[in-house]
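[1] take a look and give me a structure for this.
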Amino acid sequence: MIYLVIGLVSTAALLGCLAGPVLARVGRPAAHPVIAIACWVAALAGTVIAGVGVVAAALLAPPAPGHGALEWLRGCLPHHRDEAIIMAAAASLVLLVACCARVAHGLPRVGRAVRHRRRHREMLRLVATEHEGHEDVLVLDHPVPVAYSLPARRKAIVVSTGAQELLSAEEFDAVLVHERAHVRQRHHALLLMLDLVHALLPWPPTVRRAKKNLPLLLEMAADDAAARACGRRTLVDALHRLAATPGVAGALGAAGPSTGGLAERVLRLETTEVSRPRRAAKAAASAFVTLAVAAPLAAATATIAELSHIC
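    Alright, predicted model coming up:
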């Protein structure tokens, strides 16, 4: 039993404290952002699973009140000393209050983000018009050059008349491919998940580093899709023209202050050849993703299952 608990705590520590720093330093994640994104998402998922497992194990370990909830009917708690029961109950109460406080802080934040996106889409229905040549694009009649995407099943991309006038036809197509990549690869959902995890668990280094690195990797992945379709030079020119684009909360834009790392993205496009990842890199990433999710899930399940039978 003790080995299961040690394994669970060790898994939580490895994923929460070491996985992020290692991913931030290893190799060149910008060379293959899609692989890096998968590894970061797996590290975040594993950190959350391991954290939940540790909390559940702490609440279920005897003689905590959570232990053997069904066993109470069979006289489990009387087998423990009163002092131990009181101390375990106090510790469990503190842990529950802390967990509830984090959930109460994180869930409203996600709710506000979802409501803001919904209001934004409702506003667009009133003021935007459909693009004549692209069925998934809405056009805002405004001189400021704006191009961004929102999480939506239809009409997910928004551009302004100023952006259409500023960009050439090839550059405009590159921006549309970039935004479609965001929508197709569910980047908005990944950012929402990242915000929720950061709100609930802001302390682990993996979560903090993911908050810093993952948004830039999402932009690089969309850049690669646009570069393959329209050419790197065309995309770079479009990014330069849209560099002063104002940010839109809850949206992903090809350029502007909301994207972050624009200079790094442009430098990467100008100096790094966009290529497919090697088989060895894909195999290593697949192994890490599988292990990062399966290991904490197995450790948490085994620990909780064992605790449920101990009194």
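[2] contacts and neighbour counts: CA atoms only from here.
    Noted.
[3] and the helices in the stretch 51-200 of the chain, which stretches?
    82-127, 161-166, 169-184, 187-200 (DSSP state H, counting those that start in this stretch).
[4] name the residues that touch stretch 153-173?
    For stretch 153-173, the external contacting residues (CA atoms under 8 Å, 6 or more residues apart in numbering) are 135-150, 176, 179-180, 183, 230, 234-235, 237-238, 241-242.
[5] of those, buried ones?
    With neighbours counted using 16 or more other CA atoms under 10 Å, those contain these buried positions: 136-140, 144-150, 176, 179-180, 183, 230, 234-235, 237-238, 241-242.
[6] now, those that are in strands?
    Mapping the buried ones among the contacts of stretch 153-173 onto strands (DSSP state E) picks out 137-140, 147-149.
[7] to residue 26, which of the helices of the stretch 51-200 of the chain lies closest?
    Nearest of the helices of the stretch 51-200 of the chain to residue 26, taken as CA to CA: helix 187-200 at 21.0 Å.
[8] buried residues, the closest one. List them.
    Within helix 187-200, the residues scored as buried using 16+ other CA under 10 Å are 187-188, 190-200.
[9] could I get the residues you listed as TSV with distance to residue 13?
    As requested, the buried residues of helix 187-200 are exported to TSV (distance: CA to CA, whole Å):
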residue	distance to residue 13
187	27
188	28
190	23
191	24
192	24
193	21
194	19
195	21
196	20
197	16
198	17
199	19
200	17
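[10] ok, those residues vs residue 131, which is closest?
    Closest to residue 131, out of all of these and judged by CA to CA, is residue 188, at 22.4 Å.
[11] residue contacts, residue 5?
    With CA under 8 Å, 6+ apart, residue 5 has these contacts: 57, 303.
[12] check the secondary structure at it for me.
    The three-state label given to residue 5 by DSSP: H, G, I helix; E, B strand; the rest coil is helix.
[13] could you report the distance from it to residue 222?
    Residue 5 sits 41 Å away from residue 222, taking CA to CA, to the nearest Å as the criterion.
[14] with residue 59 instead?
    According to CA to CA, residue 59 and residue 222 sit 43 Å apart.
[15] nearest spatial neighbour of the most centrally placed residue in the chain, skipping sequence neighbours?
    What sits nearest the mean C-alpha location of the chain, by CA atoms, centre = their mean, is residue 194, with 3.3 Å. Sequence neighbours aside, residue 211 is the residue nearest to residue 194 in space, at 6.7 Å (criterion: CA to CA, 6 or more residues apart in numbering).
[16] one more to put side by side:
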Amino acid sequence: MTHPGDIPVESRGTITRSSYAVVSTVDEKAGADMFLAFALLAGAVLTGWCAPPLLRRLNPAYRDPRAVLAAWLLAVLGVVLTATLGVVLLLTRGHGMFLIATAEECWSALSRGRLPSAGQLTGLAGAALAVVAAIRFGLIVLRDLRDRTDTSEQCLSALRDTAQCDGGSPMTFWVDDDEPMAFSLARRPTGIVVATTGLARTLSARQAAAALEHEYAHLRGRHHLLVLILDSLARALPVPLFRHAHVAARELVELAADDAAARAHGEEAIRSAIAALARHDLPYGALTLADDSVGLRLARLENTRPRVRPPIRALSSGLAALTAVILPVVAGAGILAVAVTTCQFAIA
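    Coordinates of the predicted model:
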């Protein structure tokens, strides 16, 4: 066994210098990771507050509403992933220290009468906030799914006793009512559509078919689940981007369903159906042809200006979606570049 005293003085100096170099490299890497983590978190926060005005510039009158909806969804996803990556970097040092190790180091520092480092405290605070937000979001989604399922089952039970079902897929129930109305409810496996006999009597056969196709498009696109998730996210995390994304999604799913009905039965048929249907209080989670965005949808269907050609529309929509998902990273990189430049000027 070799004792420290047996090591030559020259070797001791070499070992000390090597150890110091390793420690310095580790500290520099940890500092760089922490700096990058703060930049990512700042980019996520900046995008969460500043992205809605940019995304609202994507006018669905001349773009595919599905592509605009994808841009909103990818922006939300980008913010969530960027913030998560920032928290992970704060909790990770050299790929080996995670939340439990960070908590142990904080407790060890406190037990010795020292304060934990800023990175440890920030990482723990960020992790705690992320866990609380995830739990809150999960609970809200589960509660909303349960409420929607209960409402659908109650509605279906009542419809089986009072309405006629056409036996199709999805099932369409016809309620004896003079008021023209149609709406859809999500239910496994294909959902249900509810329409009144007044719809068939008031509208022409083509207009009624367009109204039903609108509801079928909601069910095919799983629009009910999409709106529910964004609504739950907006309530769990009151970030401007999430709130605006929920509002935008409700309008965009209606525009997408209008387009599906227009492709199947013509723009005039779906426009007449929208104008003729009456608004009613609907079951929780229902989507209907007659909603708050009727004015916007009629104006879009009545728009006589030439639409953008499909290749150009696809390219612009793809660029918009790509920009939306990388926007938080770009914002974080910009903040990081400004911070590094400022530090260099301060040192110089």
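[17] just to revisit the earlier point, closest to residue 51 of structure 1 out of the ones in strands among the buried ones among the contacts of stretch 153-173 of structure 1?
    residue 149 (33.0 Å).
[18] and that closest one, what's its match in structure 2?
    Taking TM-score structural alignment for the superposition, residue 149 of structure 1 sits opposite residue 184 in structure 2.
[19] and residue 49 of structure 1, by the same measure?
    Match for residue 49 of structure 1 (TM-score structural alignment): residue 81.
[20] what angle separates the host helix or strand of its match from helix 223-236?
    Element membership of residue 81 of structure 2 [criterion: DSSP states H and E] is helix 65-91. Between helix 65-91 of structure 2 and helix 223-236, the angle comes out at 40 degrees (axes from the mean of the first three to the mean of the last three CA atoms, to 10 degrees).
[21] wait, residue 272 of structure 1 touches residue 30, no?
    No: counting by CA atoms under 8 Å, residue 272 of structure 1 stays clear of residue 30, with 9.1 Å between them.
[22] between the two, tell me which one has more neighbours.
    Neighbours per residue (other CA atoms under 10 Å) separate residue 272 of structure 1 from residue 30, with residue 30 holding more: 19 against 11.
[23] list the contacts of the aligned partner of the more buried one in structure 2.
    With TM-score structural alignment as the criterion, the equivalent of residue 30 of structure 1 in structure 2 is residue 61. Residues in contact with residue 61 of structure 2 (CA under 8 Å, 6+ apart) are 300, 303.
[24] now residue 213 of structure 2
    Contacts of residue 213 of structure 2 by CA under 8 Å, 6+ apart are 257, 260-261, 264.
[25] gap between residue 96 of structure 1 and residue 217 of structure 1?
    Between residue 96 of structure 1 and residue 217 of structure 1 the computed distance is 35 Å (CA to CA).
[26] more neighbours, those two?
    residue 217 (24 against 14).
[27] what about the counterpart of that one in structure 2, which helix or strand?
    Superposed on structure 2 with TM-score structural alignment, residue 217 of structure 1 falls opposite residue 252. For residue 252 of structure 2, the element it lies in under DSSP H and E is helix 240-265.
[28] and that helix, what other elements does it pack with?
    helix 9-55, helix 65-91, helix 205-220, helix 223-236, helix 267-276, helix 294-301 (3 or more CA pairs under 8 Å, 6 or more residues apart in numbering; DSSP states H and E).
[29] and the ones you listed as TSV, adding distance to residue 135 of structure 2?
    Below are these laid out as TSV (distance: least, CA to CA, whole Å):
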stretch	distance to residue 135 of structure 2
helix 9-55	20
helix 65-91	14
helix 205-220	28
helix 223-236	9
helix 267-276	40
helix 294-301	36
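[30] closest one to residue 131 of structure 2 among these?
    Smallest distance to residue 131 of structure 2 across these (CA to CA): 10.4 Å, for helix 65-91.
[31] may I see the buried residues of stretch 279-294 of structure 1?
    Buried-residue list, stretch 279-294 of structure 1, by 16+ other CA under 10 Å: 285-286, 288-289, 292-293.
[32] if you could redo that for stretch 298-311 of structure 1, that was the one I meant.
    299-304, 307-308.
[33] go through the residues you listed and flag which are in helices.
    Under the assignment DSSP state H, the buried residues of stretch 298-311 of structure 1 contribute 299-304, 307 to helices.
[34] between the helices and strands packed on helix 240-265 of structure 2, which one is closest to residue 335 of structure 2.
    That would be helix 9-55 among these, by CA to CA, at 6.0 Å.
[35] now that closest one against helix 240-265, angle please.
    50 degrees.
[36] report the contact partners of residue 77 of structure 2.
    Counted by CA under 8 Å, 6+ apart, residue 77 of structure 2 has contacts residue 325.
[37] I should have written residue 148 of structure 2 there, sorry.
    So residue 148 of structure 2 contacts 284-285 (CA under 8 Å, 6+ apart).
[38] at 6 Å what do you get?
    residue 285 (CA atoms under 6 Å, 6 or more residues apart in numbering).
[39] what lines up with it in structure 1?
    That one, residue 148 of structure 2, aligns with residue 117 by TM-score structural alignment.
[40] excluding its backbone neighbours, what's nearest residue 295 of structure 1?
    Using CA to CA, 6+ apart and skipping the chain neighbours, the partner closest in space to residue 295 of structure 1 is residue 11 (7.3 Å).
[41] which residues touch the nearest residue to residue 230 of structure 1 once chain neighbours are set aside?
    Residue nearest to residue 230 of structure 1 in three dimensions, not counting chain neighbours: residue 174, with 5.6 Å by CA to CA, 6+ apart. By CA under 6 Å, 6+ apart, residue 174 of structure 1 lies in contact with 226, 230, 235.
[42] same deal with residue 33 of structure 1?
    Residues in contact with residue 33 of structure 1 (CA under 6 Å, 6+ apart) are 217, 221.
[43] 10 Å instead?
    Residue 33 of structure 1 makes contacts with 39, 214, 216-224, 277, as judged by CA atoms under 10 Å, 6 or more residues apart in numbering.
[44] that one and residue 218 of structure 1, how far apart?
    Distance of residue 33 of structure 1 to residue 218 of structure 1, given as CA to CA: 7 Å.
[45] residue 76 of structure 1 now?
    Going from residue 76 of structure 1 to residue 218 of structure 1 by CA to CA gives 51 Å.
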